[in-house]
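> Structure for the following, please:
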Amino acid sequence: MKLSTLRLFALSTMLSISAIAGVAHAENPMVGGMPMYENKDIIDNAVTSPDHTTLVAAVQAAGLVDALKGDGPFTVLAPVNAAFDALPAGTVESLLKPENKDQLTKILTCHVIPAKALAADISKMAMDDGGTHEVDTLGGCKLWLKADNGMVTITDEAGGVANVTIADVIQSNGVIHVIDKVLLPKM
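Modelled structure (predicted):
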């Protein structure tokens, strides 16, 4: 079993124990000016955020709605519309075409970690690993998580760096961290 798989298993176990112990969380942050509800799943909350209309359209085009409504737990790194707008002209339109569904699915699943990782968990893992923690995503990509002075950043396989702008948006099937850049796999 790979070390990163063991770490994800340990993290999942730790989070399950924390949930059973009744660890309380502060009220969920608003996203896009809209309330996010802990008893709703990732999709049901995401569709209400005006800052995530492009992400929601992409998830629908890739056929990932049912997967992200599943039990999880998932950590979704959710790029805002401006992050998609920052991609080269025509990129989003091209990715949304049916013939590019596989590429779109790969990109989107590289934004999903198959565990529930709150910002404090990410900070601890990064600190335990000397400043940066490597994770595998559902899409088979690697991401490098870093925490510094309370800020979490994510580096993708292409060398891009996204900042977590809103952390710990608790969902019934995981957690969303809002980010300011689209993460890209190595192509």
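
> all contacts plus neighbour counts: C-alpha atoms, from now on.
Fine.

> mind listing the strands for the protein?
All strands of the chain, identified by DSSP state E, fall at 74-79, 112-113, 132-136, 142-148, 151-155, 161-171, 174-179.

> which stretch among those comes nearest residue 16?
strand 174-179 (11.2 Å; CA to CA).

> For that closest one, name the packing helices and strands.
helix 42-46, strand 74-79, strand 161-171 (3 or more CA pairs under 8 Å, 6 or more residues apart in numbering; DSSP states H and E).

> Let's see this one next, to set against the first:
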Amino acid sequence: MSCQDKENREDSNVDLIPAEEKSVEDTAQDRPMERSYTLAKMRENNELSSFTQELQQSGLEEEFEGKEGIYTFFAPSNAAFDRIPARDLERDSSEDAVETRRDRLRYYMVEGDMTLGYLREQIRTSEDDAYEFETALGEKLWATEEGGDIVLTDVLGNKARILTSEMDEYRGAYHVIDNVLQPGEE
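Take a look at the predicted model:
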């Protein structure tokens, strides 16, 4: 299924409802809204094995076990991870190195259910054709439309195109992107 097909389905079926705007009745009705559900769905996608392995090894995945809430992940494909220099992937097990890896992964997470349709609407209604939003790390990403595709730009100017999207109306979404994004200056 193409991104366009997913977008058409999402536009007609799902609106973004930030977690803080859901009513008590909505939350109770939608249970279980486990963040781990989206992580489990990502693990099933062979194109994301490097990203999901990184989530698991960093310990960040454990933080989600049994917790409620909806998150959207912008997950780099395996091909994107393959372009990272080997020295940047070395497994330093010091607490500082592990926390740095967790922070990098939080940069790919956004609270709420951010569909392609929602992103397109925000881009089209923005003054400068760029939708700025904050990640779970507290840093910014910008979404723009280029040639019909949604492109994310990080604070350093790196760009990543959304290749495919998967979502569940009550449990979150993930988008496969074609590049690795970086939070802040290293």
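
> Can you give the structural similarity as a TM-score?
With the length set by TM-score structural alignment, normalised by the length of the second structure, the two chains reach a TM-score of 0.74; 154 aligned residues with a CA RMSD of 2.3 Å.

> re the thing from before, now the helices and strands packed on strand 174-179 of the first structure as JSON lines including mean neighbour count and distance to residue 140 of the first structure?
Putting those into JSON lines (neighbours: other CA atoms under 10 Å; distance: least, CA to CA, whole Å) gives the following:
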{"stretch": "helix 42-46", "mean neighbour count": "21", "distance to residue 140 of the first structure": "20"}
{"stretch": "strand 74-79", "mean neighbour count": "25", "distance to residue 140 of the first structure": "14"}
{"stretch": "strand 161-171", "mean neighbour count": "21", "distance to residue 140 of the first structure": "18"}
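
> Can I get the strands of the first structure in TSV including distance to residue 121 of the first structure?
Below are these laid out as TSV (distance: least, CA to CA, whole Å):
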stretch	distance to residue 121 of the first structure
strand 74-79	12
strand 112-113	13
strand 132-136	11
strand 142-148	10
strand 151-155	11
strand 161-171	10
strand 174-179	12
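
> just so I know, which of the ones you listed lies nearest residue 64 of the first structure?
Shortest distance between residue 64 of the first structure and the strands of the first structure, using CA to CA, is found for strand 112-113: 11.2 Å.

> Now the closest one on the second structure. Mean distance?
For strand 112-113 of the first structure, the mean deviation from the second structure after alignment is 0.5 Å (mean CA distance after the TM-score superposition for the first structure).

> can I get the helices and strands packed on strand 174-179 of the first structure in CSV with distance to residue 132 of the first structure?
Output for those, formatted as CSV (distance: least, CA to CA, whole Å):
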stretch, distance to residue 132 of the first structure
helix 42-46, 26
strand 74-79, 17
strand 161-171, 13
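
> So which residues make contact with stretch 178-186 of the second structure?
With CA atoms under 8 Å, 6 or more residues apart in numbering as the test, stretch 178-186 of the second structure has contacts from 76-77, 79-81, 84, 104, 107-108, 139, 153-156, 158-163.

> re the thing from before, residue 58 of the first structure: which of the helices and strands packed on strand 174-179 of the first structure is closest?
strand 74-79 (11.1 Å).

> Neighbours of residue 90 of the second structure, how many?
By the measure other CA atoms under 10 Å, the count of residues near residue 90 of the second structure is 9.

> now do the one 3 residues further on
As a burial measure, residue 93 of the second structure scores 10 neighbours (other CA under 10 Å).

> now for it: what does it line up with in the first structure?
Alignment note (TM-score structural alignment): residue 93 of the second structure maps to residue 98 of the first structure.

> who's in contact with the residue positioned nearest the centre of the second structure?
By CA atoms, centre = their mean, the second structure has its centre lying nearest to residue 73, at 1.7 Å. Neighbouring residues of residue 73 of the second structure by CA under 8 Å, 6+ apart: 108-110, 173-175.

> Now, of the residues you listed, which are buried?
Buried members of the contacts of residue 73 of the second structure, scored by 16 or more other CA atoms under 10 Å, are 108-110, 173-175.

> separation between residue 103 of the second structure and residue 183 of the second structure?
8 Å (CA to CA, to the nearest Å).

> still on that earlier bit, isn't the match of residue 93 of the second structure right next to residue 60, touching?
No. Using CA atoms under 8 Å, residue 98 of the first structure is not in contact with residue 60; the gap is 11.2 Å.

> I'd like the distance from stretch 130-142 of the second structure to the chain centre, please.
Computed by CA atoms, centre = their mean, to the nearest Å, the chain-centroid distance of stretch 130-142 of the second structure equals 11 Å.
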